[in-house]
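Participant: prediction below, plus the sequence it came from.
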Amino acid sequence: MITVSLVDDDRMLREGLRSWLAGADRLRLVAAEPTVDALLALPGPPAEVVLLDLVLRDDSRAEDNVRRLRAAGSRVLVVSTVADRTRIVSAVAAGADGYLTKDHSLETLTHAVCTIAGGGTAHSAELAFAWAYDAGPCRPQLAPRELEVLLDYASGLTLKATARRAGISVNTAKWYLDRVKEKYQEAGRPTYTKIDLARRVEEDGLGRV
């Protein structure tokens, strides 16, 4: 069983989700609170995954809530009816492991939570759209050759194969990848490994992973 907590200031939704998840074989709801403050004040270990509403009435920022929950030891799936691209992108850039709208099925939610609990990410069409059309500072501008090398390398090719396809040396390919990592880090999205690079490609809707 995967432990799940919910942060949402809609009381009806909190009670509804409690009943909804009662029928889920793999998920157990351990807490449902209106704010992150209230959730973090509860005794006991944190849930493996927190379902976090994007916009709460306490005026807290989604990205701050994500950082606090991640620091407490939980992974975060943002769920919302709000199609605010800027807020969605900011939440994921702050460390959220995925985004779903509230109109998805229990099966989709369960799959997303299980994926996140296993160390993966849950990306919906709405999130891909938000990234694809975001021009904010957290989306770095990559040069054409940087993007080419990133996509080939993140798709699973070795560094040597990536260099060969681009017609450049291995050292040059590595230099391009280092530049890509630097740009993401400067944008507040730490990127160090090949897995990180693949995740950024998926988050930004760049395709081909």
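Facilitator: Alright, I've got the coordinates.
Participant: only C-alpha atoms for contact and neighbour calcs from this point on.
Facilitator: Will do.
Participant: pretty sure A122 is touching L109, no?
Facilitator: No - A122 is beyond contact range of L109, at 9.4 Å (criterion: Cα atoms under 8 Å).
Participant: name the element L13 belongs to?
Facilitator: helix 11-21 (DSSP states H and E).
Participant: who does that helix touch, helix- and strand-wise?
Facilitator: In terms of contacts (3 or more Cα pairs under 8 Å, 6 or more residues apart in numbering; DSSP states H and E), helix 11-21 is packed against strand 27-33.
Participant: now do 10 Å
Facilitator: strand 2-7, strand 27-33, helix 106-117 (3 or more Cα pairs under 10 Å, 6 or more residues apart in numbering; DSSP states H and E).
Participant: try it against this one:
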Amino acid sequence: MIRVLLVDDHPVVREGVRVMLSAETDLEVVGEAASSQEAVTATESLTPDVVLMDLRIPGGDGVEATERILRGSTDCRVLVLTTYDTDTDILRAVEAGATGYLLKDTPRAELAQAVRAAVRGETVLAPAVAGKLVSGMRERREAPRLTEREVEVLRLAADGHSNAEIGRNLFISGTTVKTHLMSAYTKLDVSDRTAAVTTAMRLGLLSSGEPE
């Protein structure tokens, strides 16, 4: 079972998400929290696999709670589930370490699949969020130069593929995929695949064009 913690200050929202996830035989809602501190405390005591995190919660915000949760647990994944889709909100959440970013109008089946993908460490982005990153603001510093293979790997990662799936698509080993990802992390100055994908999107590196 995948253990899920719901963090939202609106009881009706928590109840709605709980009902949606209860229809899935492999997902279990193990607790709820209505504030930043409650989210951190509940994560420590309940050890969920995934925290579904709203951004606007009392006692700080969802980004702050995400940072505190991930400092205390390397096994837990935080998946933002919110109504806010501004560039600033998205970037702050990703920089805090969130595995993905979904909007509250996400259908039940897609939400369940996103939770499963988050557990696997895959990047999860709502289409509207991905589109905003692609067409939104560009980084003020000069974009790093990625190799053609690094771009191919990141594009497949952006589509939610695991390292093994990327390797099969590109006819390379999983170890080689990891090597390309690590090289991209260094060039993009990030530490995980979600941040790499979102940063590359923001810089326009995954759109059509010629890499190095």
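Facilitator: Right, received. Where do you want to start? Bear in mind that the values here come from a model prediction, so they are computed numbers and not experimental data.
Participant: what comes up buried for the helix holding L13 of structure 1?
Facilitator: 14, 18, 21 (16 or more other Cα atoms under 10 Å).
Participant: before we move on, what about stretch 160-170 of structure 1?
Facilitator: When neighbours are counted by 16+ other Cα under 10 Å, the buried residues of stretch 160-170 of structure 1 are found to be 160, 162-163, 166, 170.
Participant: would you mark the buried spots in the lengthiest helix in structure 1?
Facilitator: Secondary structure of structure 1 read by DSSP state H shows that its longest helix is helix 170-186. Neighbour counts using 16+ other Cα under 10 Å place 170, 173-174, 176-177, 180-184 of helix 170-186 of structure 1 among the buried residues.
Participant: ok, so of the residues you listed, who is nearest D59 of structure 1?
Facilitator: Y184 (27.9 Å; Cα to Cα).
Participant: okay if I get the buried residues of helix 170-186 of structure 1 as JSON lines plus distance to V92 of structure 1?
Facilitator: Formatted as JSON lines, those follow (distance: Cα to Cα, whole Å):
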{"residue": "V170", "distance to V92 of structure 1": "32"}
{"residue": "A173", "distance to V92 of structure 1": "28"}
{"residue": "K174", "distance to V92 of structure 1": "27"}
{"residue": "Y176", "distance to V92 of structure 1": "24"}
{"residue": "L177", "distance to V92 of structure 1": "22"}
{"residue": "V180", "distance to V92 of structure 1": "18"}
{"residue": "K181", "distance to V92 of structure 1": "17"}
{"residue": "E182", "distance to V92 of structure 1": "18"}
{"residue": "K183", "distance to V92 of structure 1": "17"}
{"residue": "Y184", "distance to V92 of structure 1": "13"}
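Participant: ok, of those, which one's closest to G205 of structure 1?
Facilitator: Nearest to G205 of structure 1 among the buried residues of helix 170-186 of structure 1: Y184, at 14.8 Å, using Cα to Cα.
Participant: show me the contacts for the closest one.
Facilitator: Applying Cα atoms under 10 Å, 6 or more residues apart in numbering to Y184 of structure 1 gives the contacts 93, 137-142, 190-192, 197, 200.
Participant: skipping adjacent residues, who's closest to the most centrally placed residue in structure 1 in space?
Facilitator: Closest to where the C-alpha atoms of structure 1 average out (Cα atoms, centre = their mean) is D97, at 2.9 Å. Excluding its sequence neighbours, the residue lying closest to D97 of structure 1 (Cα to Cα, 6 or more residues apart in numbering) is T121, at 5.0 Å.
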